[in-house]
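Next input, structure requested:
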Amino acid sequence: MAVARPGAHSWRHEISRYQWAVLVATTMGWALDGFDSSLFTQVAGPATTDLLGHSSSFYSGLAVTVFLFGWAVGAIAFGALADYVGRVRVLIIGVLTYSVFTALATLSGEFWHFAVLRFIAGIGSGVELPIGAALVAEAWNNRHRAKASGIMMSGLAIGSFLSAIVYNFVGGFGWRITLAFGLIPALLVLFIRQHVHEPESTATVKAARAVRKQERAAGARKIAADRFVLTQLFTPPMLRRTLPCTVICIGALFAFWGVTTWTPQIVREIVGEHGITGNAVVGYVSWATAMLNLGGLIGYASWGFIADKIGRKPTFVMSLVIGIIAVCVLYPFGTSFTAYMWLLPFVGFGVFGVLSGSAVFFPELFGASVRASALAVTNSIGRLFTAAGPLLAGAIATQWFGGSLALATTAVSALIVIAFIGLAFTPETHGEFLFDDNPATSVDGLVAGGIVSEGIRP
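As a prediction, the model looks like this:
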């Protein structure tokens, strides 16, 4: 694809109506997913207290952990399905699942009812990131792809920011009324059905698979590309990409779930020490959540722009360093609400930015035939490893830190340093799709033979 010459049409003329529709749909989907998840973390404590009859950091963490396990299961299952049947239908199923079951959780009469419904909602929620990131990468097959991917990821922070506003106004009515707003994402399905269709790469991969099926029927030997997509990801040559990307996700998600799950409760404790309790706490929690996600919004949206200037790996390092410093300064030493207001944007910028990096960087390391599965698997294994993070933080706060959630959150979130290990074993893509050129090992390798063609950023 040619690069626009100086004096030619502006960048807006390089982007089609379909590409804008995909970006709007995926950004809205991720935003509403973030809206649901953040709304839940803000009411997890009150909901658990109501259902159990007493407060419990352990059960609050358990409720989040159950949701994360559901997310991982749904992402892997639906991610693999999307690589075979297409992105759009699977995206619609996911949106309906997490919105409907979030609303149904308001009818819970016991904690286990609540946990089961949150698990199912998590299954639907897991669809958004891998399908959305794959869809944007394939639809925006031009020089603006990284920017579009970063903007899509900013949807999570936008949704979380909006959830803080909603919680500020309706939190005082109780957790059931608040969580009922999780039904809103179902409206997104109407937009997706009307404006978004499958990218060309989906049809191309299906055609390549059809060719291989005919060749196999004619007696051709089985090659790596004939295997189930999940098998391909865990066997050479793709294994050398799958493992480092998974390690990056493990580190990033320890920090992400640590700060997003426990910041509301930590803020409650801080303002509680000054005699602010009950419904009076709602405004403080919503403002803290808003400031965390304001920084996250900037971190998400700017990541692609920065990466196009300095490279993918240096931008990862930038996000990781900022996230580590901000976490280790704020949570152990922040003793006032004012300190949280000033430093939470830096926490969000660094910690959330790393996740934006995975949406920009990972699609460039895997081909269209396995891309949704790759994004699902790497993020889901990261979630499975880190799903116990919220539960762990609640437990070690009691066991090791004298009940200090702030110190426990620091310990868990500091595991973000693990991401440096994975980053060391990934290649710099320089904004291009990197594929295995050997047609004997990968469907994407058929690019060389002219069977599979995917737009590559010049």
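
C-alpha only now, for contacts and for neighbours.
OK.

Any buried residues in the helix or strand encompassing residue 301, and which?
Element membership for residue 301, per DSSP states H and E: helix 281-310. Neighbour-count burial for helix 281-310, counted by 16 or more other Cα atoms under 10 Å, picks out 281-308.

Same question for stretch 161-178.
Neighbour-count burial for stretch 161-178, counted by 16+ other Cα under 10 Å, picks out 161-168, 170-172, 175-176, 178.

which among those gets closest to residue 402?
Checking the buried residues of stretch 161-178 against residue 402 with Cα to Cα, the nearest one is residue 175 at 28.4 Å.

State the next helix or strand along the chain beyond the helix holding residue 301.
Following helix 281-310 toward the C-terminus (DSSP H and E): helix 312-333.

need the helices for the stretch 151-300 of the chain, in chain order.
Along the stretch 151-300 of the chain, the stretches classed as helices by DSSP state H, counting those that start in this stretch are 175-180, 188-195, 200-217, 229-233, 239-272, 281-310.

I'd like those helices laid out as JSON lines, including distance to residue 362.
Shown next, in JSON lines, are the helices of the stretch 151-300 of the chain (distance: least, Cα to Cα, whole Å):
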{"stretch": "helix 175-180", "distance to residue 362": "33"}
{"stretch": "helix 188-195", "distance to residue 362": "24"}
{"stretch": "helix 200-217", "distance to residue 362": "17"}
{"stretch": "helix 229-233", "distance to residue 362": "13"}
{"stretch": "helix 239-272", "distance to residue 362": "7"}
{"stretch": "helix 281-310", "distance to residue 362": "13"}
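
Would you mind saying which of the ones you listed lies nearest residue 328?
In terms of Cα to Cα, the element of the helices of the stretch 151-300 of the chain nearest to residue 328 is helix 239-272, at 11.1 Å.

Before we compare anything, build this one as well:
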Amino acid sequence: MQATAAGAVEPSRSRQIPTSQWHVLIAAWLGNAFDGLDASIFTIVLYPAMSELLKTTSHSLVGVYGSVILAALMLGYFVGGVGFGMLADRIGRTKAMMLTILLYALCTGLCALSHNWIELAFYRFLVGCGIGGEVVVAGVTLAESWPGQSRLKAMGFYCAAFSFGYILAATLNLFFGYLGWRWLFVAGVLPAFLTLYIRFKVKDPAEFEILKQYKARLRAKPKSELTSDQTAIIRPTLPQVFSPKNRYRTFLAVCLGSTAIVGYWAVLSWISPWINQMTGTNAIAERSWAAIVMNIGGILGAMSTWLAVDRLGRAMSFRVAFLGACLCNVSMFLTVQHFGPQLLVWCFLVGMFSHIPFALLLIYLPELFDAEIRGTAVGFSYNAGRLIGAAAALASGQLVALFGGSYAMAGACCALLYLGGVLASLFLKPQPITLGQIASLEQSSEQEPVQLAK
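So this is what the prediction gives:
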């Protein structure tokens, strides 16, 4: 056994990284990058798209109906995250991952065919189902495939991919935005080809394969011969997320995830139309550069998360990230009056602090739950916040209207919700790390439980 700098203890592993692990990282990274591409297209083109579909230039109306589209995406994230998480526990990680990518890629393309805002909301709901599932399934697969300290670095690299995808969307808008917003959605079909790579190069983690074989042996036995722990393994996974063993972990994870999600979608989504409002133009270049700078900050934040965990621990890292995101967003929305270098500096800082919690979540959540329910538990915990995010998106749209079409005032008010994450992080306490420990199997009795850092 070896102790990590963060205070956790994990089994010693060879430093030699097998090719199979690199394939998992590449597939997960590309999947998350394309998540970023397809998820962010609407936020970049929100004002021109909704203006055309609603046949209005009213910022109040665009804010209200735009928030409905964002809420539909959030609802899809929840449905897909839970549904595909359960599916990954049943049919395997790689098969579920391929299905999620196909779903969000094809439905992003369908967004280009929208005739009205209702059609666009429906397609964005389906996009959300795919992206919500992919983030969870890919994150769990990566966590199960990469051991020890290397997992922290791999997860930071994986989470940075979302920002690369956002930058790709912003770059496409910068060079091809003059063609119209629909063509950006057409570009969102490209991720479908990633499924070919996953099909031939990525295999399910060994831990999942062991569990699958063990479940098959248990199902072959008469139920009267099974112990209570063995019976639990072959039960439906979702109810076990709320068992006495997992209840506290699930509640805390939902609180942390909700804060990160609400902050990102109910706050950052208004930066692009806010720029339209400040400039009084279509602002293709201005919106694109703001998105690029913000996500360069996001890349730096995600890539440095492992270092924060190593030096500060999980709880303090969450605390610093949420507090930083709150202060930077409020300061940006209340002090910036026109597009310029000051806004770009704030966008960089906002991007950095708002992306760190997502990397922390994908480091922390897979550590909490046993392999037999990990996909379901992470899917629910990570995405339950999407329901709150959907409500917050609707509320923020009403705030835009309440403040007379002011995206800045609505964004500043919603940014205060980040303080909820600071509060939740105070209740973070040591938990057994279950990664690499199939806790309910016979051989688990020989393994020592390991503890998370505070």
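
Please work out the TM-score for the two chains.
Superposed pair, TM-score by TM-score structural alignment, normalised by the length of structure 2: 0.90. Supporting alignment: 437 aligned residues with a Cα RMSD of 2.6 Å.

just to revisit the earlier point, and the helix holding residue 301 of structure 1, how far out from the chain's middle?
Computed by Cα atoms, centre = their mean, to the nearest Å, the chain-centroid distance of helix 281-310 of structure 1 equals 14 Å.

That one versus helix 312-333: what angle between them?
In terms of direction (axes from the mean of the first three to the mean of the last three Cα atoms, to 10 degrees), helix 281-310 of structure 1 departs from helix 312-333 by 150 degrees.

and the angle from helix 281-310 of structure 1 to helix 239-272?
150 degrees.

Next, residue 448 of structure 2: secondary structure please.
Recorded secondary structure, residue 448 of structure 2: coil (DSSP: H, G, I helix; E, B strand; the rest coil).

so who does residue 314 of structure 1 touch?
residue 307 (Cα atoms under 8 Å, 6 or more residues apart in numbering).

next one: residue 379 of structure 1
Counting by Cα under 8 Å, 6+ apart, residue 379 of structure 1 has contacts 72, 246, 249-250.

need the longest helix for structure 1.
Ranked by residue count under DSSP state H, the longest helix found in structure 1 is helix 17-52.

quick check: stretch 249-264 of structure 1 aligns to which part of structure 2?
The alignment of stretch 249-264 of structure 1 onto structure 2 (TM-score structural alignment) spans residues 257-272.

Check stretch 158-169 of structure 1 too.
Residue span in structure 2 matched to stretch 158-169 of structure 1, by TM-score structural alignment: 164-175.

gap between that stretch and the chain center?
Distance of stretch 164-175 of structure 2 from its chain centroid, counting by Cα atoms, centre = their mean, is 19 Å.

how big's the offset between that stretch and structure 1?
Compared with structure 1 after fitting, stretch 164-175 of structure 2 deviates on average by 0.7 Å (mean Cα distance after the TM-score superposition for structure 1).

And for stretch 212-219 of structure 2?
Compared with structure 1 after fitting, stretch 212-219 of structure 2 deviates on average by 2.8 Å (mean Cα distance after the TM-score superposition for structure 1).

Next, the buried residues of that stretch.
Using 16+ other Cα under 10 Å as the test for burial, stretch 212-219 of structure 2 gives 212, 214-215, 218.

With respect to residue 55 of structure 2, which of those residues is nearest?
Closest approach between these and residue 55 of structure 2, by Cα to Cα: residue 212, at 53.5 Å.

re the thing from before, what is the longest helix of structure 1 packed up against?
Using 3 or more Cα pairs under 8 Å, 6 or more residues apart in numbering; DSSP states H and E as the contact test, the elements touching helix 17-52 of structure 1 are helix 57-85, helix 87-104, helix 111-125, helix 128-139, helix 145-170, helix 175-180, helix 188-195, helix 239-272.

Could you check the angle that helix makes with helix 111-125?
Helix 17-52 of structure 1 runs at 170 degrees relative to helix 111-125, counting by the same axes, to 10 degrees.

Just tell me the aligned range of helix 17-52 of structure 1 in structure 2.
Taking TM-score structural alignment, helix 17-52 of structure 1 hits residues 19-54 over in structure 2.

likewise stretch 288-297 of structure 1?
In the comparison with structure 2, stretch 288-297 of structure 1 aligns to the range 290-299 (TM-score structural alignment).

Tell me which residues are up against the matching stretch.
Identification of contacts with stretch 290-299 of structure 2 by Cα under 8 Å, 6+ apart yields 44, 159-161, 163-164, 166-167, 170-171, 272, 343-344, 347-356.

With structure 1 overlaid, report how far it is off on average.
Once fitted to structure 1, stretch 290-299 of structure 2 is off its aligned match by 0.9 Å on average (mean Cα distance after the TM-score superposition for structure 1).
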